[in-house]
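*Asks:* I need the structure of the sequence given here:
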Amino acid sequence: MTNPLKGRIKAIEKLEKEFIKKAAVHLDDGDMYLIHMFLLGAAQRTLCQSRGFRHLIESKNFPSATVLLRTQIDTAMRMNALPLIQDRESSMKRLMANEVQFDRLTTMDGGKQERLTDAYLRKRLSAEHPWIDKVYTETSDFVHLSFRHLWTAVAGVEDETRTVRFALSGMDAQRPQSDYFEVCDAFAAVSKLAYTMILASWGPVRTPQENPDQDAA
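*Replies:* Got it, this is the predicted structure:
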């Protein structure tokens, strides 16, 4: 009988392999522009985080695995925002030159100019995928030092004597299997979102002749 946790880890690895296979088709697909380089960076980041997540779950390092879930959401939020950028190639040029950070880019939303801040990107992605909001909030507690990290060191609780045992080892002291199932399922769902958005954004780019502001790389 298949181990439920190992099955989930294998499913995440399968998503990686499927994405690499689909993304490889685009690498030989005509000219490459700055938006494609940005997408390559996103793809590499997403795959690296996925591989790291699998290893952390296998080594019972729940807090660090959860941080990677949070940063995987970060990638998905930015991929979801790419279609909102009006002059993408020009914006990518500014990003690559470190003239501006992603959260300084803007878009028009309902007749109002909006900055692509984390709060705005989270709102946009959660509007399409409501479950993202809860996962984002819970995983943010692990990104920043909080009392959530204390509970990962609890090795046992004795109700009769009202005592708590702690263990410092760099590994999860004690955690229900269901917690691992939940974080793996969330990671797989977020990764699938990121992969889908990266592939969807790899569409044709107008040539510099058609738009002088766009520069081929």
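*Asks:* For the rest of this, base every contact and every neighbour count on C-alpha atoms.
*Replies:* Will do.
*Asks:* where's the residue sitting nearest the centre point of the chain relative to residue 205, distance?
*Replies:* What sits nearest the mean C-alpha location of the chain, by CA atoms, centre = their mean, is residue 72, with 1.4 Å. From residue 72 across to residue 205, the span is 26 Å (CA to CA, to the nearest Å).
*Asks:* want to put them side by side, so please do this one too:
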Amino acid sequence: MWTLELNRKVCIFIKSLNLMLNNLEKEIEKLESKEKQLIEVAKKLNSGKFYPLDLLSNAVINRSLKLIFGFTTLLKDDNFIAASHLVRCHLDNIIRFSASWLVDNPHDFATNVIDGIKIDSLKDKKGKLMKDWYLRDLLNEEYPWITNVYKQSSGYIHFSTKHIYCSINSVDSEKRTMQFSFSRKDNEINENLKIEALKCMGEITDILLEYLNGWYFTKENPYK
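*Replies:* This next block holds a predicted model:
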């Protein structure tokens, strides 16, 4: 009876593990499929008149594709600790690109950025310096998860408690011992955490696509 019960638990564990792996693969495919949408909007933006904001758009599209596929490549290689940094980088895409919609003249703004002037030294139409935290908080008003993801993903950028806990394999409070893990792979990372990060990358990409398609609509309909 004991053996049958053990076998049953093992089977349930394997089914649960397979389900999580399948979900992970589906989320990776879903994120990578956004490449087509980014390429399509890039083609549209570069098919007619060209403005300074188009140069910024091209740069953010190119960076996004590199980050997305860098992220999924690292996840497939079971290297979540390295992949997690890229969530914050991808979030930076929409935080800074969104500044183009907060100024009186987006093309003058784009020209300044192209010339190397830092965005956080430029002001929006309200006269506010466009610091990252300011742009982040404005985005958070429309997308209430932005600030939380910003803070959580920043914890992976800088050496922090996240890295300390990830190095601990197990803790025995009775024996007062810890077991540490040293590996290039992260087999101890919960699959749900990886799926959550993938969904964040997808949401960030969707917001970016909204901005890009909005800019394309404005180009095509300048008097509306």
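*Asks:* if we can go back for a sec, quick one: map the residue nearest to the centre of the first structure onto the second structure.
*Replies:* Superposed on the second structure with TM-score structural alignment, residue 72 of the first structure falls opposite residue 90.
*Asks:* average distance between the helix or strand in which the residue nearest to the centre of the first structure is found and the second structure?
*Replies:* Taking DSSP states H and E as the criterion, residue 72 of the first structure maps to helix 62-81. By mean CA distance after the TM-score superposition for the first structure, the fitted helix 62-81 of the first structure averages 1.3 Å away from its aligned residues in the second structure.
*Asks:* name the helices or strands packed onto that helix?
*Replies:* Helices and strands touching helix 62-81 of the first structure, by 3 or more CA pairs under 8 Å, 6 or more residues apart in numbering; DSSP states H and E, are helix 34-58, helix 118-128, helix 131-143, helix 177-201.
*Asks:* Mind listing what's buried along the helix or strand that comes right after that helix?
*Replies:* Note on helix 62-81 of the first structure: by DSSP H and E, the next helix or strand toward the C-terminus is helix 88-96. By 16 or more other CA atoms under 10 Å, the buried positions in helix 88-96 of the first structure come out as 88, 89, 90, 91, 92, 93, 95.
*Asks:* Helix 34-58 and helix 88-96 of the first structure, what's the angle between them?
*Replies:* Note on geometry: by axes from the mean of the first three to the mean of the last three CA atoms, to 10 degrees, helix 88-96 of the first structure and helix 34-58 are set 60 degrees apart in direction.
*Asks:* Helix 88-96 of the first structure corresponds to what range in the second structure?
*Replies:* Aligned using TM-score structural alignment, helix 88-96 of the first structure spans residues 106-114 in the second structure.
*Asks:* same thing with stretch 183-196 of the first structure?
*Replies:* With TM-score structural alignment as the criterion, stretch 183-196 of the first structure aligns to 197-210.
*Asks:* mean shift between the matching stretch and the first structure?
*Replies:* Taken against the first structure, stretch 197-210 of the second structure registers an average deviation of 1.3 Å after superposition, with mean CA distance after the TM-score superposition for the first structure.
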